[in-house]
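Peer 1: Structure, please.
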Amino acid sequence: MDPEAFRGHARSLPGAEEVETWGKPTFRVRGKIFAMAAPDLTSASVKTGFDEQAALTGAQPDVYSVAAYVGRFGWVAVDVRAADAGELLDLLTEAWRRTAPKRLVAAFDAAAALAGVAALDGAAALDGAADFDAAATDRVAEEDR
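Peer 2: This next block holds a predicted model:
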C-alpha cells in the first residue's frame, strides 16, 4: 500500500487528526490514538483486538506482527508497503471505530448508509469516499466537544 494513502485514509475519518508524538505521526480521534506510524510511514501500529491480532499475525507474519510496547493491548505492527490496501484501510477504519465516541460512529454509519454503502470500509473508501457525507459526522464531532 502507498504510505501516503495510509495517512490520507487515517486523516479522512471523522474527527481524526494527525499529531506528531515521539517524533512520529499518530492518528487520533478525541485525543485517543488509533494508529501510529514511522516518520516515513512505511511501518505502522494499528489498534486491533486480541483475536484480530492473532489472526493477522498468524496468517501473514511477513506483513503483521505484535506491535512493540502496545502489542500487549492487542495492537499490530504492519509493514505498510507489503499490506493489501483494502485490508489495511479496513483495519484503520475498525481501529477508528474502536476508539471514536459511539455517537460519532453512529453518525458515520448513518451517513454511509445514506450514501448507499452498508459500511464504509477500505474498498468503499477508495471508490466511494466522494459520496460520504462527512458534514454530518463533523457536526456530531463539534457537538461532542
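Peer 1: contacts, neighbours, all on C-alpha from now
Peer 2: Will do.
Peer 1: Need the residues that contact stretch 135-145.
Peer 2: Pro14, Gly15, Arg103, Leu104, Ala107, Phe108, Ala111 (C-alpha atoms under 8 Å, 6 or more residues apart in numbering).
Peer 1: Check which helices and strands the helix or strand hosting Leu126 sits against.
Peer 2: Taking DSSP states H and E as the definition, one finds Leu126 inside helix 122-128. In terms of contacts (3 or more C-alpha pairs under 8 Å, 6 or more residues apart in numbering; DSSP states H and E), helix 122-128 is packed against helix 85-99.
Peer 1: next one: the helix it packs on to chain centre, how far?
Peer 2: 4 Å (C-alpha atoms, centre = their mean, to the nearest Å).
Peer 1: Which parts of that helix count as buried, going by neighbours?
Peer 2: 85-86, 88-97, 99 (16 or more other C-alpha atoms under 10 Å).
Peer 1: structure for this one too, so we can compare:
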Amino acid sequence: MIRTWAELRDFAHSLDLPEVTDAVSWGNPTLKAHGKLWCWWSPYIEAGIFKGSIEEREMLMSADPETFVLHPHYAKHGLILVAAGRIDPDWASARLTQSWRDMAPKKFLKEWDAR
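Peer 2: From the prediction side, this is the model:
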C-alpha cells in the first residue's frame, strides 16, 4: 500500500508514461500529465488525489469509506481521494493510466497506441 506523497510520486513515475512532469500547484508538489494536473497529495488530509468523477467517487466511498474519503474542499470537484496507507498499487495503476489516457491529446494517443 502507498502511504506517502513520495511513494505515490515514485509509483506514478514508475508507470513510465510520457508527458508526466513534476510541478508545484498552489504551493504544493503535484504531478502533471500533458500539462494538466494528474495526481497530488491533499494538504488538508492524509490522502492521495486522483482524477475521476463525482459519481465514481460516491460509489467508491459507499463501497469502502475507510479507503475512499472526502474533505469538504473537494466536494464540488470530480476528484477521488484515497486515504494514506490504503492506496492499492493495482487500483492506482489502473486509475492513473486511465486518467493519463483521458488527458492525452487525441493525436498523441493515436501515435502512442500505434507503438
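Peer 1: Farthest-apart pair in the contacts of stretch 135-145 of structure 1, please.
Peer 2: By the measure C-alpha to C-alpha, Gly15 and Ala111 form the most distant pair in those, at 14.2 Å.
Peer 1: Touching, His43 of structure 1 and Val80? I think so.
Peer 2: If you look again at residue 43 of structure 1, you'll see it is Ser, not His. Yes - Ser43 of structure 1 lies in contact with Val80 (C-alpha atoms under 8 Å); the separation is 5.1 Å.
Peer 1: Give the buried residues for the one helix or strand Arg139 of structure 1 maps to.
Peer 2: In this assignment (DSSP H and E), Arg139 of structure 1 forms part of helix 134-144. Within helix 134-144 of structure 1, the residues scored as buried using 16+ other C-alpha under 10 Å are Ala134, Thr137, Asp138, Val140, Ala141.
Peer 1: Out of those residues, which is nearest to Phe27 of structure 1?
Peer 2: Closest approach between the buried residues of helix 134-144 of structure 1 and Phe27 of structure 1, by C-alpha to C-alpha: Ala141, at 15.8 Å.
Peer 1: Against Gln53 of structure 1, how distant is that closest one?
Peer 2: 29 Å (C-alpha to C-alpha, to the nearest Å).
Peer 1: what about whichever residue in structure 1 pairs up with Thr30 of structure 2, which SS state?
Peer 2: Residue pairing (TM-score structural alignment): Thr30 of structure 2 is matched to Thr26 of structure 1. At Thr26 of structure 1 the chain is in strand, as set by DSSP: H, G, I helix; E, B strand; the rest coil.
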